[in-house]
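Asks: sequence first, then the predicted structure, then my questions.
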Amino acid sequence: MKVLLVNGSPHKEGCTYTALTEVAKALECEGIGTDFFWIGSKPLSDCIACKTCATKHACVFDDKVNEFLDMAADYDGFIFGTPVHWGGATGAMTSFLDRAFYADFCGGRNNFYLKPAAAIMSARRAGTTATWDQMNKYFGLMQMPIITSRYWNMVHGARPEDVGKDEEGMQVMRILGKNMAWFLKCKEAGEKAGVPLPEQEQIHFTNFIRE
């Protein structure tokens, strides 16, 4: 089993990476393989609602989003990390998730269905809980079980060395990794025992306008 840790910071080895590394160490100690994926520091377009992904089975913008989608099927769980910018996830991370999950859904890839996910937030001081709420909405829409820790998944510090000194935050990261590992092992045990996936229903799209 493997978990992909997605670094949504423009800094490849900054505060967010420091937190993700602590989660990865805990996963590895539990026998779960890990890989890192950095979304990079180049600008990422937001979704333009062209719906090309419905026929192309990929985003019309061929960048880090498609690279991620091509990898996603090989992983059993995901941890998404982002710094807090202006009380929310970074613009790049927001565009990345908007496009990745929309392209997966509309393109019929189904790479994320019932795969556990978690978000972690890194901030100097505030905005972490609002960002956590924002990130978890993606997982709920994609039917991804949300893994939690003993506290909200956040670390604090202006520099990586500061984050390393956030004892409670780093403990929260370790517990998150252990909880993710436990869930993955339970899921694997259920599959081996023959527990079937939930019966699927046809999706009905509605709005609030009625004839």
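Replies: Sure thing, it's come through.

Asks: only C-alpha atoms for contact and neighbour calcs from this point on.
Replies: Noted.

Asks: can you give me the strands for the chain?
Replies: 2-7, 33-38, 77-85, 88-89, 117-123, 154-156 (DSSP state E).

Asks: just send those back as JSON lines, with mean neighbour count and distance to residue 169 too.
Replies: Formatted as JSON lines, those follow (neighbours: other C-alpha atoms under 10 Å; distance: least, C-alpha to C-alpha, whole Å):
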{"stretch": "strand 2-7", "mean neighbour count": "23", "distance to residue 169": "17"}
{"stretch": "strand 33-38", "mean neighbour count": "16", "distance to residue 169": "20"}
{"stretch": "strand 77-85", "mean neighbour count": "25", "distance to residue 169": "14"}
{"stretch": "strand 88-89", "mean neighbour count": "24", "distance to residue 169": "18"}
{"stretch": "strand 117-123", "mean neighbour count": "26", "distance to residue 169": "10"}
{"stretch": "strand 154-156", "mean neighbour count": "27", "distance to residue 169": "5"}
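
Asks: structure B:
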Amino acid sequence: MSVVVIAEAVEKGLYNEGMHPVVELRESEMNEVKIIALGRSDTGYNNPDEDDYNTDFSSAANAKTSREQHEKGAFGEAVVAKHHSDDYTIHGLDDELTRSGDGGVDLEIDGTAVDVKTTDYGYACGRTPLLKVKQDCHRENMERIQNGDEDVDELMYYCVERINETTGRIIGYITASAFDGVAEEVNEGETYRAGEDGYNWTSRADNLVAEPSDLWLSYRDD
């Protein structure tokens, strides 16, 4: 596995969208993703105060939206896991069903905790894919790192663009510590780079945002 700093490739005129690894999931892998997403959607990920795991979504539309969001997240995790696996298969996905989520850790790569962020908006639809992390989540992650949490010495954020139902593009990754120094605050209701082609994204929460040029990129050379 080789690594390139995207900003350096841009500076040298070597960068192009084709550098980003594209990973396709097989039907069996997509079935696993959907099963994990369904389990997450119907547990306390959505309703931690209830006495049981049956979530009341208020409407069928809300239930469908929740499951779609969880599927998008699990899809991105599977893409990263497959890219980094020795046998090019998905493994190590978090399939534990809990009431409180995953604590910011989706999987581990070579012993390092990974948090995958998946976006539907990217190069395939003429947009710039952005790495977005909620401000409160990032603060909690940094506290865990700085306090010497025994489970998290460092954390990597991965950005994955979902190209279509079965194919994803790895945009890049960055450590939480490095992200802390380059990310831009975009609060709820604010628009990032308003009016600019490929951007013009309005945040639905208090987020921290990094662009592809802020990230590192790993690609298979085997």
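Replies: Great, that's in hand. Keep in mind the model is a prediction, meaning the values are calculated, not measured.

Asks: give me the TM-score for this pair.
Replies: Here the TM-score for the pair of chains, by TM-score structural alignment, normalised by the length of the first structure, is 0.32; 111 aligned residues with a C-alpha RMSD of 5.4 Å.

Asks: on that earlier part again, mind putting the strands of the first structure into a markdown table with distance to residue 176 of the first structure?
Replies: Listed next are the strands of the first structure as a markdown table, based on distance: least, C-alpha to C-alpha, whole Å:
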| stretch | distance to residue 176 of the first structure |
| --- | --- |
| strand 2-7 | 12 |
| strand 33-38 | 14 |
| strand 77-85 | 10 |
| strand 88-89 | 19 |
| strand 117-123 | 8 |
| strand 154-156 | 11 |
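
Asks: hey, which helix is longest across the first structure?
Replies: helix 167-192 (DSSP state H).

Asks: which strands and helices sit next to it?
Replies: helix 15-29, strand 154-156, helix 160-164 (3 or more C-alpha pairs under 8 Å, 6 or more residues apart in numbering; DSSP states H and E).

Asks: among these, which is the most enclosed?
Replies: Across those, averaging neighbours per residue (mean count of other C-alpha atoms under 10 Å) puts strand 154-156 on top, at a mean of 27.

Asks: now do it: everything it contacts.
Replies: Applying C-alpha atoms under 8 Å, 6 or more residues apart in numbering, the contact partners of strand 154-156 of the first structure are 19, 120-125, 128, 162-163, 166, 169-170, 172-173.

Asks: just put the helices and strands packed on helix 167-192 of the first structure in CSV and tack on distance to residue 93 of the first structure.
Replies: Converted to CSV, those look like this (distance: least, C-alpha to C-alpha, whole Å):
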stretch, distance to residue 93 of the first structure
helix 15-29, 12
strand 154-156, 16
helix 160-164, 19
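
Asks: so residue 191 of the second structure makes contact with residue 207?
Replies: No: using C-alpha atoms under 8 Å, residue 191 of the second structure makes no contact with residue 207, being 11.1 Å away.

Asks: with neighbour numbers in mind, choose between these two.
Replies: residue 207 (21 against 15; other C-alpha atoms under 10 Å).

Asks: once you drop chain neighbours, what's closest to that one?
Replies: Setting aside the residues directly before and after it, residue 207 of the second structure is nearest to residue 134 in space (C-alpha to C-alpha, 6 or more residues apart in numbering), at 4.3 Å.

Asks: go on, residue 131 of the first structure?
Replies: Leaving out its chain neighbours, the residue that sits closest to residue 131 of the first structure by C-alpha to C-alpha, 6+ apart is residue 88, at 4.5 Å.

Asks: after the helix or strand where residue 8 of the second structure lies comes which helix or strand?
Replies: For residue 8 of the second structure, the element it lies in under DSSP states H and E is helix 6-11. Downstream of helix 6-11 of the second structure, the first helix or strand assigned by DSSP H and E is strand 22-24.

Asks: name the residues that touch that next one?
Replies: 79, 82, 83, 166, 167, 168, 169, 170.

Asks: thinking again about what came up before, correct me, but the residue nearest to residue 131 of the first structure touches residue 130?
Replies: Yes: taking contacts as C-alpha under 8 Å, residue 88 of the first structure lies within contact range of residue 130: 6.3 Å.

Asks: what's the longest helix in the second structure?
Replies: helix 60-84.

Asks: packing partners of it?
Replies: If contacts are counted by 3+ C-alpha pairs under 8 Å, 6+ apart, helix 60-84 of the second structure sits against strand 22-24, helix 27-41, strand 107-109, strand 112-119, strand 155-162, strand 167-175.

Asks: I am finished for the moment; much appreciated.
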